[in-house]
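A.B. asks: Okay, sequence plus prediction incoming.
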Amino acid sequence: MVTAELALTFPAVVLVLTICLSALSWGVDQVRCVDAARVAVRELARGEAANRAMGHARRVAPEGADLEVHRSGGDVTVTVTSAAPPALAFSGRDTSCSSTARLEVSDATSP
């Protein structure tokens, strides 16, 4: 009797555990997207080379994340987008974060 009940509940327990671990992974990916966007936008605002800034951001970002840079006037915006974990792909939502900073102006006459 107990074996039959266990056989019926085991798949449900595995499903719930998979969803919980995937949700945790999704949260970690969100934090990594935030960090990657901040790293890239900070370096770009300071005037670092774009390939160097994006290289640093790619090391921080989740694997397979897309990074986009937009410049508008005196601002630079970096958007990092990562796909949801496979177990949560049914949600149809990606992890995305953007960060904006004002470009620093270097004044050659300052001491």
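C.D. replies: Yep, that arrived.
A.B. asks: can we go C-alpha only for contacts and neighbour counts from here?
C.D. replies: Noted.
A.B. asks: can you pull out the helices in this protein?
C.D. replies: For the chain, helices defined by DSSP state H occupy the ranges 2-46, 50-60.
A.B. asks: now residue 39, nearest residue through space, not along the chain?
C.D. replies: residue 57 (5.8 Å; Cα to Cα, 6 or more residues apart in numbering).
A.B. asks: One more: residue 70?
C.D. replies: residue 77 (5.1 Å).
A.B. asks: Use this one as the comparison:
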Amino acid sequence: MTAESAVVLPVLVLVAMALLWGLCVMAVRIQCVDAARSGARAAARQDPAAAVAAVTRDLAPRGSTVTVSREGDQVRVTVVAGLPGPLRGLPFEVREEAVAASEETAPQEAAGAGTDSEVAP
């Protein structure tokens, strides 16, 4: 009984550590995906570059790098983050991208024209 538990206990600890590592990676990945999508939406709406970076960094994991680039009418936002906490020393990073088509913004005078309509109660 003692010999079996001496072999099985380290294996159980390793499996538990692997599961925790996987959960940490997935949590960071979800944060990166959300941050990249929000940044791409903001950039597609023609928001200023500082506002796009601020929105993306607010949602991205701490210590991540954010890259915003434009290629023609498409906007690409890339978020790269390392692992949190004690897993930070591992040579592993999470990289997520989001691409959105730039929206055409209408001039202010034309945007307000024809929008005066009343809704009956």
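C.D. replies: Okay, I see it. Since the model is a prediction, treat every value here as computed from it, not as a measurement.
A.B. asks: Work out the TM-score between the chains.
C.D. replies: TM-score for the superposed chains, counting by TM-score structural alignment, normalised by the length of structure 1: 0.80, backed by 108 aligned residues with a Cα RMSD of 2.3 Å.
A.B. asks: re earlier: and the residue nearest to residue 70 of structure 1, how far from residue 4 of structure 1?
C.D. replies: 57 Å (Cα to Cα, to the nearest Å).
A.B. asks: and if you look at residue 24 of structure 1?
C.D. replies: Residue 24 of structure 1 is 31 Å from residue 4 of structure 1, by Cα to Cα.
A.B. asks: got it, and residue 13 of structure 1?
C.D. replies: From residue 13 of structure 1 across to residue 4 of structure 1, the span is 15 Å (Cα to Cα).
A.B. asks: The two: which is more packed in?
C.D. replies: Just comparing residue 13 of structure 1 and residue 4: by other Cα atoms under 10 Å the higher neighbour count belongs to residue 13, 12 against 8.
A.B. asks: Could you tell me which residues make contact with that one?
C.D. replies: Not one residue lies near residue 13 of structure 1 by Cα atoms under 8 Å, 6 or more residues apart in numbering.
A.B. asks: Over in structure 2, tell me which residue corresponds to it.
C.D. replies: In structure 2, residue 13 of structure 1 lines up with residue 12, judged by TM-score structural alignment.
A.B. asks: Now do the contacts for the residue nearest the centre of structure 2.
C.D. replies: Taking Cα atoms, centre = their mean, the centroid of structure 2 lies closest to residue 32, which sits 2.3 Å from it. Neighbouring residues of residue 32 of structure 2 by Cα under 8 Å, 6+ apart: 59-61, 79-81, 94-96.
A.B. asks: Selection in PyMOL covering whichever of these are buried, please.
C.D. replies: For the buried members of the contacts of residue 32 of structure 2, the matching PyMOL selection, counting by 16 or more other Cα atoms under 10 Å, is:
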select buried, resi 59+60+61+79+80+81+94+95+96
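A.B. asks: mind giving me a markdown table with the contacts of residue 32 of structure 2 and columns for distance to residue 8 of structure 2?
C.D. replies: Putting the contacts of residue 32 of structure 2 into a markdown table (distance: Cα to Cα, whole Å) gives the following:
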| residue | distance to residue 8 of structure 2 |
| --- | --- |
| 59 | 41 |
| 60 | 39 |
| 61 | 36 |
| 79 | 40 |
| 80 | 37 |
| 81 | 35 |
| 94 | 32 |
| 95 | 36 |
| 96 | 37 |
